[in-house]
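Engineer: no FASTA, just this:
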């Protein structure tokens, strides 16, 4: 089966917040994105609520028909409360600092193993699938399994950055990490800077890929191609 496409709608919330009010309507956009063929909706609320607001999550949870994926750093008690009260299909744990512009690294699943082993069961015991953000390093993937997570999400910024110059070199570490995930029994997601230029090759080289989460590039492309068409274009890249 092709990997599923979860669309991150943070950028739609950013546009809404820039003028106040409710234009564009975030909930309507999410429902439309589902209707256009997306397999899930991703949100990454941050403590300052500069794009997705915590209240948005409650509203989205009421109406989403596909999978809701909530990303964030569980060191924030407010984030843990938000996830447990909404019970999304998946929570993706990301080691962002409070004022970070965007995600830029995964967990050190070796050094931070004690913490991850304590926080992951908080969500799993509530019936929520857990994925953790990980760099494409075989040892970190092995350690992620030992931390008890259900899935890992490979942080793909490095792949995207080097894809144009040498795609075979760019994908090498990701293939190794994906093989290790399969070996130890972890399901596999990926995300960050994936776009219409590099997504198809990534999906072809990572056959055990379950899901990609894409926001910035997809919403940017929608300015030119339209939202419905863009969702379908990205789905086609996944095969």
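Structural biologist: Nice, I can see it. From a predicted model like this one, the values you see are computed outputs, not experimental measurements.
Engineer: hey, let's count contacts and neighbours off CA atoms from now on
Structural biologist: OK.
Engineer: so which residue is dead centre in the chain?
Structural biologist: Central residue of the chain (Cα atoms, centre = their mean): residue 213, 4.1 Å from the mean position.
Engineer: how far does the helix or strand where that residue lies sit from its chain's centre?
Structural biologist: Residue 213 belongs to strand 209-214 when assigned by DSSP states H and E. Its chain's average C-alpha position is 7 Å from that of strand 209-214, according to Cα atoms, centre = their mean, to the nearest Å.
Engineer: elements contacting it?
Structural biologist: strand 4-8, strand 187-191 (3 or more Cα pairs under 8 Å, 6 or more residues apart in numbering; DSSP states H and E).
Engineer: now do the helix or strand that comes right after it: everything it contacts.
Structural biologist: Sequence order places helix 216-225 as the next helix or strand after strand 209-214, per DSSP H and E. Identification of contacts with helix 216-225 by Cα atoms under 8 Å, 6 or more residues apart in numbering yields 7-9, 11-12, 193-196, 227-231, 234.
Engineer: pasting the second one now:
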């Protein structure tokens, strides 16, 4: 079974656009879990343009499924994760001015740094995942860091799938199997949607979790949040 973790960053973006508390992030996260969502993901950035650091603390008591915090492991982020102690931390090498994540880690180049950060999280019983491109060398590097899982960066797949290029799944399938063979778990995320999630799931061995935010919230504008969460769950089965 592949778990669906819903990224609620876009809810925070909408809330922040008016400066108030509508929509209420805590209520939405509560409802998503009630609707069947199997995890809540947030990705706080230093400028707090969507998820605020305080949101991470406020969500902790109400997330009874899996709590995943993504981000670049700068000192402030590390401090936050160690204080909140989510189920999982996903390390993403996004620049401070990036609109959204746009590349995976070079796990060879940054192996020493990642090892140090990951060992600290694991000492605190926090599962660790590294955001990576579907490149065999990067999978090998991720294993060397001591991470529990990788998260495959799926933008290239989503873009090519939309053009009808089904062969774009091959690097992801290959790297997922490689990760399994090396004893590391497989997550995935970025631009996965109702259109492509079933095909992706069917072709990725051992897929443990997908983290979906932008598409899911956008689709919910037309179809409703409860309906969309269950449409994803159906496709992932």
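Structural biologist: Yep, it's here. Bear in mind the structure is a predicted one, so any value in this text is a computation, not a measurement.
Engineer: let me see the TM-score of these two.
Structural biologist: TM-score of the superposed chains, computed with TM-score structural alignment, normalised by the length of structure 2, equals 0.98; 237 aligned residues with a Cα RMSD of 0.8 Å.
Engineer: thinking again about what came up before, which of the contacts of helix 216-225 of structure 1 ranks first by neighbour count?
Structural biologist: Highest neighbour count within those, by other Cα atoms under 10 Å: residue 7, with 26 neighbours.
Engineer: quick check: that residue touching residue 41?
Structural biologist: Yes. Counting by Cα atoms under 8 Å, residue 7 of structure 1 does reach residue 41; the two are 5.0 Å apart.
Engineer: thinking again about what came up before, superpose on structure 2 and give me the mean offset of the strand holding residue 213 of structure 1.
Structural biologist: Its matched residues in structure 2 lie on average 0.1 Å from strand 209-214 of structure 1 after superposition (mean Cα distance after the TM-score superposition for structure 1).
Engineer: corresponding residues in structure 2 for that strand?
Structural biologist: Using TM-score structural alignment, the residues of structure 2 aligned to strand 209-214 of structure 1 are 207-212.
Engineer: what residues sit buried inside that stretch?
Structural biologist: Residues of stretch 207-212 of structure 2 classed as buried by neighbour count (16 or more other Cα atoms under 10 Å): 207, 208, 209, 210, 211, 212.
Engineer: helices along structure 2, start to end?
Structural biologist: All helices of structure 2, identified by DSSP state H, fall at 9-18, 25-34, 53-59, 75-84, 111-123, 136-145, 155-162, 170-181, 197-203, 214-223, 225-236.
Engineer: let me know which of these is the nearest to residue 66 of structure 2.
Structural biologist: helix 25-34 (9.7 Å; Cα to Cα).
Engineer: mean deviation of that closest one from structure 1?
Structural biologist: Relative to structure 1, helix 25-34 of structure 2 is 0.2 Å off (mean Cα distance after the TM-score superposition for structure 1).
Engineer: just checking, what packs against that helix?
Structural biologist: helix 9-18, strand 39-42, helix 53-59, helix 225-236.
Engineer: between the ones you listed, which one is closest to residue 174 of structure 2.
Structural biologist: Here helix 225-236 is closest among these (Cα to Cα), at 19.6 Å.
Engineer: quick check: the aligned residue for residue 156 of structure 1 in structure 2?
Structural biologist: By TM-score structural alignment, residue 156 of structure 1 lines up with residue 154.
Engineer: separation between that match and residue 116 of structure 2?
Structural biologist: Separation of residue 154 of structure 2 from residue 116 of structure 2 (Cα to Cα, to the nearest Å): 26 Å.
Engineer: between these two, who's got more neighbours?
Structural biologist: residue 154 (22 against 12).
Engineer: what sits against residue 47 of structure 1?
Structural biologist: Counted by Cα under 8 Å, 6+ apart, residue 47 of structure 1 has contacts 76, 98.
Engineer: then residue 200 of structure 2?
Structural biologist: residue 169.
Engineer: for residue 96 of structure 2, grab the count of nearby residues.
Structural biologist: Based on other Cα under 10 Å, the number of other residues close to residue 96 of structure 2 is 11.
Engineer: quick check: it vs residue 133 of structure 2, distance?
Structural biologist: On the measure of Cα to Cα, residue 96 of structure 2 and residue 133 of structure 2 end up 20 Å apart.
Engineer: what do you get for residue 163 of structure 2?
Structural biologist: Computed as Cα to Cα, the residue 163 of structure 2 to residue 133 of structure 2 distance reads 20 Å.
Engineer: out of the two, which sits in the more crowded spot?
Structural biologist: residue 133 (25 against 8).
Engineer: hmm, residue 102 and that one touching each other?
Structural biologist: No. Contact criterion Cα under 8 Å: residue 133 of structure 2 and residue 102 do not qualify, at 9.9 Å.
Engineer: just give me the match in structure 1 for residue 221 of structure 2.
Structural biologist: Under TM-score structural alignment, residue 221 of structure 2 pairs with residue 223 in structure 1.
Engineer: again but with residue 233 of structure 2, I slipped
Structural biologist: By TM-score structural alignment, residue 233 of structure 2 lines up with residue 235.
Engineer: give me the neighbour count for the nearest residue to that match once chain neighbours are set aside.
Structural biologist: The shortest distance from residue 235 of structure 1 to any non-neighbouring residue, by Cα to Cα, 6 or more residues apart in numbering, is to residue 5 (6.7 Å). Counted by other Cα under 10 Å, the residues lying close to residue 5 of structure 1 total 22.
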